[in-house]
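S.K.: pasting the sequence and the predicted model now:
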Amino acid sequence: MIADRGRLRTMLASLVRTLHVGVLADCFFDPGTAACLKQATNIDGKMPLTALCKPTRCPNACITARHRPAWSRSAEDATTLLKEKRLSPLQRTTVKQDLQRIEAVLDGLDRRI
């Protein structure tokens, strides 16, 4: 979720949630709705699993302007990878879909800035 300042203030005001700072998004971890926990087995569920984070698909994620440089680098990396001639059609399709997701995040951030 791309958060504006008002939503961010509201989320920070809640004493129930703990903010976990991340590179692509911050996480207001709630084990009941955490997408990362749904992908894992044998976990205690007390902390987010940042390696499994999908910030565009998790209601706990908060993407702000501070995260824009990392998303921008991801878009550049995907664009560079698409220039590689040895990608299989399946790999090319996957990278293109990921680039579309990244560009949607960047567009959302740019509308809020």
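M.R.: Ah, there it is. Numbers count the residues shown, from 1 in each chain.

S.K.: contacts, neighbours, all on C-alpha from now
M.R.: Will do.

S.K.: what helices or strands is the lengthiest helix in the chain leaning on?
M.R.: Longest helix in the chain by number of residues (criterion: DSSP state H): helix 89-112. Other helices and strands packing on helix 89-112, by 3 or more Cα pairs under 8 Å, 6 or more residues apart in numbering; DSSP states H and E, are helix 68-82.

S.K.: show residues contacting the helix it packs on.
M.R.: Helix 68-82 is contacted by residues 23-24, 92, 95-96, 98-99, 102-103, 105-106, 109 when judged by Cα atoms under 8 Å, 6 or more residues apart in numbering.

S.K.: presented hereafter is structure B, for comparison with structure A:
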Amino acid sequence: MAVDFDRIRAELGDLPGTVASPERLRAALRHLTRTLHPGILNDCFHHAASAVCGKRAKSLGRPLPMLNACLACPNARRSSVHLPGMARARDLAAEEFARTDDVPTFQRIAIEEHLSTLTQLIVELRDEEGTPA
């Protein structure tokens, strides 16, 4: 593999950008047939056949990422890199939700479910990573 990196560097030169962690680089290299989309709440190894965003965007002819779709998509991968973003998203949503009294019932249910999903993903990720709560 080092030979391939040396050949590519010789042909193209150093490319701009950095990899967040060696684990993310290894994961990306294991999935060369998929497009990697690094993100704040998760990374996406986009595979059209199983992408939730693709199923919701047939009329546009391109994937249409949606926050809730990405949280439940089988293409999403999370690591400790994503914990701060997930916690911030949950905390901001909870703060805003707490300030609003006149939320319609179905919207309230959707927001509560979103907060619950984020909290559960954070707990699972902390358990997997051995990160304290």
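M.R.: All right, it came through fine. Please read these numbers as outputs of a predicted model, since none were measured by experiment.

S.K.: need the buried ones from the contacts of helix 68-82 of structure 1 selected in PyMOL.
M.R.: Under the burial definition 16 or more other Cα atoms under 10 Å, those of the contacts of helix 68-82 of structure 1 that qualify are selected in PyMOL by:
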select buried, resi 24+92+95+96+99+102+103+105+106+109
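
S.K.: picking that back up, in structure 2, what stretch matches the longest helix of structure 1?
M.R.: Aligned using TM-score structural alignment, helix 89-112 of structure 1 spans residues 105-128 in structure 2.

S.K.: with structure 1 superposed, average distance for that stretch?
M.R.: Compared with structure 1 after fitting, stretch 105-128 of structure 2 has a mean deviation of 1.1 Å; criterion: mean Cα distance after the TM-score superposition for structure 1.

S.K.: how far does that stretch sit from its chain's centre?
M.R.: 15 Å (Cα atoms, centre = their mean, to the nearest Å).

S.K.: hmm, who's touching that stretch?
M.R.: 68, 71, 78-80, 83, 86-87, 90, 93-94, 97, 132-133.

S.K.: Ala51 of structure 2: which of these is nearest?
M.R.: Using Cα to Cα, Leu71 is the member of the contacts of stretch 105-128 of structure 2 that lies nearest Ala51 of structure 2, at 11.5 Å.

S.K.: now name the helix or strand holding Cys44 of structure 2.
M.R.: With elements taken from DSSP states H and E, the one containing Cys44 of structure 2 is strand 43-46.

S.K.: so that strand corresponds to what in structure 1?
M.R.: By TM-score structural alignment, strand 43-46 of structure 2 lines up with residues 26-29 in structure 1.

S.K.: tell me which residues are up against the matching stretch.
M.R.: 11, 17-21, 47-48, 60-63.
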